Every structure is written in structure tokens, then in C-alpha cells.
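**Student:** no sequence for this one, just the structure:
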């Protein structure tokens, strides 16, 4: 009896409503995650790491697992940061996603050419792709729970992107990438990930591609909808149509790379095309000294509208992941215009939760 009394007396008190975290609030609904940069992975950014441990139950690597980083030279793999990333996830009981195996951007130049700089043959390209995927996935077999296998292969009109993978191999490279990943780790979940997924043309193209993979017997477990949103785009009703269309395929839907830019955008047609770049102009950087109340209100309302949508479709949504931990880290400060000050995430530059976090948590109680 004394031991039982001691155990009860020493048990931590239940969390108050004030202390409730995002991961607590969304428990039983979907994972809530964040992308980690190198300073966080190696433990230098201790304040951001505290936020991750307190608030999130899923992580993805922002850059260190992209092919130009992980295999900068043929046959020379750099697992230094990825190993630390996976270790951190395991030590803290987090759902770990690998990002990304096959992507036309941030791929090493050698991947597609021979010693003379000419495109390699289809056979060589397939072998290089297979070696890369199976080496990386195989290293983390049973440890990384899900992989973004192919990233951004469909254009806004629903056609295939004419990437080097497509030019050399053909559309079959997508099927092969998923098959190679499945062979390397039969238990890992496998995803397709893309931006501007609320566009009707892209929606139809992705649905057609996934249906074809399913008909070919290829394992595909989920579709990642990158959510690089703004105050006026995408149309939330169109975003919902895509959630429903993808969910109807019998796969998970994941909200990936979520951030909300408040800055004017120089060209709405570029989506989240990482190669887009525009020169700095002062009028395109209006909030360097802070956000006015009116913009804070718009920011909160937009985030709340999207989280209401995510909760509405929690039956098919398995994860919602912010693209970063805090505003300082966000790529929105340097893309598509370098040197701007944006406020796209749920935690500010001092790693404090913004007022909208408490309001998002309140939504889960309704």
C-alpha cells in the first residue's frame, strides 16, 4: 500500500488546458509534425528542439536527405546528418519521414550524365536510381516509417514534368522508384508529394498517375499535398476537392510543407517551383518591422480555416507537417525573393507559440 501511495503521489499532474500541446490536442486524429534544419538536427538550436519535443510527434528532414546532399558524388554517400536526424526521431518517439528519394531539383549533376557530360542511357539511369534508393532506404530499414519516394513529377496541367528522369527513362521511372523503395524496406510507407495540389489539372493528373500505379500492383500508401499557402491562394474549396479525390483512391492524405506567407507574391503562376527567383524590392518586403494587427487577424483566420478543414477530413488525413519550426528558419524569408521578413509558421522568431496555436488547439475540442 505504501508503494502504491508513493506511485500515485509521485505521478506527474495531468496537463492543464493551458499546457496542452499541439501533439496532445491532435492525438487520435493525425500526426502533427515539423521539418528540421541542420542546426536543429545537430542540437545547436536548442530552443527550437525544445519546441519540437514539446509540440510535435513527427519530423521530416528539410534538406539533408535530398540526393545532392546524401550522394554528392557517385557512390559517395554522406549519412552524417541523416543518421543524427533518425537518431533524434527514435530517441524522442517521433514518426520519421524521409524526404525525398527522387526529385528533379537538388539532385547532383553527375546523376544524369557520363564522363563526357552526355546524358546516360536508360539502363544506366535506372541502375543509378535503384542504387541510390536502395542504399538510402536500406540503411534506415525499419527506422524511417515513411518515404517521399517521388517529389513534384506532375505539372499544373496534369502532364508529366519533363525532368531528366522522365527524358531518360520515361514515365516508368515513377513506378520503378516505388518498386525499388518497397524492395529495400517492405514495411515502410511510400508516398507521392507535390505542390499546387488544389489545381484541378494537377489533381486530375495525380489521380490518374496513382490509379495507374495501383493497377500495376505498385505499393503507394499516401499522397502528400504541399501546403505552401497564401492569404488568397489556394481556394480552400478546391483544396478540399483534392483531399476528397485523393482520399477516394484508398490512400492516406498528408498535408506536407505547411506554411502561410503574408508577403506579396511576384508571380502566382510559379506555385512552389524552387527554381523561381526574383530581385529584391523594398515594396515586396512590407513587414520588416513587424506585422500590423490587421495582418495578424488575417493570418489567424486563414490558419484556422485550414485546420478546420483538416479536422473535417481526419478520417483520411494521417499527418499535418509545418515546413520548419519557427519563422526564422522558414524558406519563405528567401524564396522566391531573398532577404525578406515573413511570418509563415506557428512559432515566432523567439520560438514562442503564436496566439493562433491556442485557437487551433481549441478547434480540436469542438
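**Tutor:** Alright, I've got the coordinates. What you see is a predicted model, and the numbers here were worked out from it, not measured in a lab.
**Student:** For the rest of this, base every contact and every neighbour count on C-alpha atoms.
**Tutor:** Fine.
**Student:** Stretch 285-301: end-to-end distance?
**Tutor:** Stretch 285-301 has its terminal residues 22 Å apart, counting by Cα to Cα, to the nearest Å.
**Student:** Give me the contact list for it.
**Tutor:** Residues outside stretch 285-301 that contact it (Cα atoms under 8 Å, 6 or more residues apart in numbering) are 231, 260, 262, 263, 264, 340, 341, 342, 356.
**Student:** just the buried members of those?
**Tutor:** 231, 260, 262, 263, 340, 341, 342, 356 (16 or more other Cα atoms under 10 Å).
**Student:** The third one contacts residue 341, correct?
**Tutor:** No: with contacts defined as Cα atoms under 8 Å, residue 262 does not count as touching residue 341, sitting 9.5 Å away.
**Student:** what about residue 288, how many residues close to it?
**Tutor:** Close neighbours of residue 288, defined as other Cα atoms under 10 Å, add up to 12.
**Student:** Quick check: the gap between it and residue 340.
**Tutor:** According to Cα to Cα, residue 288 stands 7 Å off from residue 340.
**Student:** how about stretch 207-214: buried residues?
**Tutor:** 207, 209, 210, 213.
**Student:** Spatially, which two of these are the most separated?
**Tutor:** 207 and 213 (10.0 Å; Cα to Cα).
**Student:** Tell me where the chain has helices.
**Tutor:** 2-10, 22-25, 38-41, 46-55, 67-70, 80-91, 122-139, 164-169, 172-184, 200-215, 236-247, 293-312, 355-363 (DSSP state H).
**Student:** Format those helices as CSV; extra columns: distance to residue 272.
**Tutor:** Below are the helices of the chain laid out as CSV (distance: least, Cα to Cα, whole Å):
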stretch, distance to residue 272
helix 2-10, 50
helix 22-25, 26
helix 38-41, 22
helix 46-55, 25
helix 67-70, 19
helix 80-91, 25
helix 122-139, 25
helix 164-169, 19
helix 172-184, 21
helix 200-215, 13
helix 236-247, 15
helix 293-312, 18
helix 355-363, 25
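**Student:** want to compare, so here's the second one:
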């Protein structure tokens, strides 16, 4: 080899080393907030079963807690009185264990995605309180018991407070069991796994009426000697609403109950909303309309920057209250996975998360990391 060639190769090698000194690995969410709170994502079945390799790489790199989007809700896991479908849930739990994550169970009692048979007898008539309590207890014993010591925390009761007045939502659970339905669910969950954290989870908890309804519910449970580990505030927010002051008021109010706070379903909807209501009532849907799907070709930079600022402001607030916030979970991994592509209108192109459809971090991701500093 000629001397000139050797010199050229040596120069290239040295140049690459020098360039490497100036580069830093992209920070991760779990490392950025490791002293503050868990950061997680809700997984769909393709992800939790390991069938989506790109998502697996992103999930394991960025997150240290996971939630199941649907597979542990009553309908998917217990579709018929005599049948449980545990395969997807088993794979989800195994995924979390393999990657040493804090695993969440979602959800044990909800008025949605619960089969009709739960509330009816063979003739289609409402069952008695005793029958429904037995079904609830059997379901919780079986599901929570199966994952005892593996699932670290359960959303025991989900969305039990009315949107408008803060009263108990009118559901079959309330109609048949009466006002102690939540207490019974928490009692059964604690019996099935005394070490598991137990949560109440709901959306729009920044609204004073709904916040007061949850405070009343938690106090009633505490008066019965029932431990509520945390209130889960679903963070289905917009670019400007709710205000940071409204969100913070609820963090403070719940912490005064002696419970912690989880942000359980965080996403930011950048699309126009056909409803004047803020929230996550899955029963409220609308027909297709182009004026509500305005970013099909991509998110404009101006909106991208607004999204980044919104996420940065929220995470700065979470960081401020890290003494009472245990977990922040994004409802999805990438924009492609988000339920907001199909709610409240099906087929929209939504951009609510920190990672794009290309699995790459968005400006919002870097803004969140910077907010921690």
C-alpha cells in the first residue's frame, strides 16, 4: 500500500473519531424522568405480542411502563360467561416482564366494552344485585388473580362520574348494584392481589364539577377503609384547552386527599373537534367531514411548534408536581396507533403523540426532554 493511501485512510479514521466526540445519543423519556415518574405508552395487540418489531424497539428504548389499550377490558378478556381469552393478556404481561417494565391492568369495571350478558339473565332480563356482585367478584378474582405479583397497578373503576354534574354516571352498574359498586370493585381487587396499586381513572378531571365528583367518590371509599393509591387523570387534551391552571388545580386537589396522581391517557388532538365538549366519551361520534381532517398531507410546521410547546408546558407542570405524580402514560406509541385517527370521526389523519408515523421523534419529543431541564 502506498504511503499516500495509508495517510488518507488514517486521516479518515481520525476524522470519524473526532466527529463522534461531538455527537450525543438521543435522550430517552425513561432516562430523562427516571428520578421523577414512570413514562409509558398504551400498547395495541400487535405491539404487546411482539409482532411489530419497529414499535418494540421504540417502546423498549423510551418507556418503562406499559398499559394495555383494549385486551384487558371485560369484553376482550371475558367475552362469554364460561370463556376467558387470556392469550393476548398473557403476551402483554410477558412483554412487560421481559423488558422489566411496570405493568398496568386496564380496566376492571367500566360501562363500555362490557358484554350484555354480564347484566342479564338467560331471558334477557336484568339480573339481581346478588348475581351481578357474584359475576363482578368472579371476574376480578380470575383476572387479577391470574396476574398477581406481575401487574403492578389496576384501573379498578373507569369513568364512573357523569360529564356534566359530577354525579355518579347512570349505568347498569349503578342501576343494579347501587352506589357501592365502586367500593365492591376495589374490595374484590384488593382481595385478589393485596400488593397491587389500585386506581380510579377518568377523563376531563380538570373540570371543577367532575373533579368534585371524583373527590366525593374517593372520600366515600376512604371512609370505608378502602385504599385508593392514585387518581388517573386521562390527558385527552387540545392545543389550548384545558388551561395549565385547570390541570394543576386538580393535581393539587387530589393530592390533598392523600392519594397520588397518574396521567394515564395523554395525547394532544391538533385537529378541529366537531364537538364543543372536551373529553373522551367514545359513544360520541360524528360522520366524515373534510373540514375536520385538514392535515392529510402532513402537519404544518406552525402547528408542529404549537404541539411541541403544549407538550413542553404539560411536562414542565408534571415535573413541578413530581412529588405526587407517579406515572405519565401516552395513549399510543406513534401517531399511526392513536385512537384519535378514528374518534370522533373515522379515517382522520391525526398527530397527537411524540413519535410520528415514521417512528421518529417529533419536535414535541425534544421539547419534552428540554422541559425536564
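**Tutor:** Good, I have the coordinates. No experiment lies behind these values; they were computed from the predicted model shown.
**Student:** What would you report as the TM-score here?
**Tutor:** Taking TM-score structural alignment, normalised by the length of the first structure as the basis, the two superposed chains have a TM-score of 0.94; 352 aligned residues with a Cα RMSD of 1.3 Å.
**Student:** so what corresponds to residue 74 of the second structure in the first structure?
**Tutor:** Alignment note: residue 74 of the second structure maps to residue 67 in the first structure; criterion TM-score structural alignment.
**Student:** What sits closest to that match if chain neighbours are left out?
**Tutor:** Once flanking residues are discounted, residue 67 of the first structure sits nearest to residue 107: 5.1 Å by Cα to Cα, 6 or more residues apart in numbering.
**Student:** contacting residues for residue 76 of the second structure?
**Tutor:** Residue 76 of the second structure neighbours (Cα under 8 Å, 6+ apart): 70, 85.
**Student:** Geometric centre of the second structure: which residue is closest?
**Tutor:** Centroid-nearest residue in the second structure, with Cα atoms, centre = their mean: residue 265, separated by 3.1 Å.
**Student:** Count the residues that sit near residue 107 of the second structure.
**Tutor:** Neighbour tally, residue 107 of the second structure, other Cα under 10 Å: 22.
**Student:** do the same with residue 26 of the second structure
**Tutor:** 9.
**Student:** ok so, going back, now the buried ones among the contacts of stretch 285-301 of the first structure as TSV including distance to residue 83 of the first structure?
**Tutor:** Listed next are those as TSV, based on distance: Cα to Cα, whole Å:
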residue	distance to residue 83 of the first structure
231	37
260	30
262	35
263	35
340	32
341	32
342	31
356	34
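**Student:** returning to that earlier point: any residues in contact with both of residue 262 and residue 341 of the first structure?
**Tutor:** Common neighbours of residue 262 of the first structure and residue 341 (Cα under 8 Å, 6+ apart) do not exist.
**Student:** tell me the contacts of the aligned partner of residue 160 of the second structure in the first structure?
**Tutor:** Matched to the first structure by TM-score structural alignment, residue 160 of the second structure sits across from residue 153. Residue 153 of the first structure is in contact with 103, 104, 160, 161, 163, 194, counting by Cα under 8 Å, 6+ apart.
**Student:** repeat that with 10 Å
**Tutor:** Contact analysis of residue 153 of the first structure by Cα atoms under 10 Å, 6 or more residues apart in numbering lists 102-104, 159-163, 165-166, 171, 174, 192-195, 205-206, 209.
**Student:** try residue 171 of the second structure
**Tutor:** 110, 111, 112, 160, 162, 177, 178.
**Student:** How about residue 22 of the first structure?
**Tutor:** 31, 32, 33, 54, 55, 56, 57, 357, 358, 360, 361, 364.
**Student:** For the second one, give me its contacts.
**Tutor:** So the one you mean is residue 32 of the first structure. Residue 32 of the first structure neighbours (Cα under 10 Å, 6+ apart): 22-26, 55-59, 95, 255, 318-322.
**Student:** Who's the closest spatial neighbour of it, skipping the chain neighbours?
**Tutor:** With Cα to Cα, 6+ apart, the residue lying closest to residue 32 of the first structure is residue 320, at 5.0 Å.
**Student:** Looking for the alignment partner of the one you found in the second structure.
**Tutor:** Using TM-score structural alignment, residue 320 of the first structure sits opposite residue 328 in the second structure.
**Student:** Same question for residue 272 of the first structure.
**Tutor:** Under TM-score structural alignment, residue 272 of the first structure pairs with residue 280 in the second structure.
**Student:** Residue 161 is in contact with residue 206 of the first structure, correct?
**Tutor:** No: contact criterion Cα atoms under 10 Å: residue 206 of the first structure and residue 161 do not qualify, at 11.8 Å.
**Student:** Please produce a PyMOL select command covering the buried subset of the contacts of residue 153 of the first structure.
**Tutor:** Only the buried entries of the contacts of residue 153 of the first structure go into this PyMOL selection, using 16+ other Cα under 10 Å:
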select buried, resi 102+103+104+160+161+163+165+166+171+174+192+193+194+195+205+206+209
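**Student:** And residue 232 of the first structure, what's its match in the second structure?
**Tutor:** In the second structure, residue 232 of the first structure lands on residue 240 (TM-score structural alignment).
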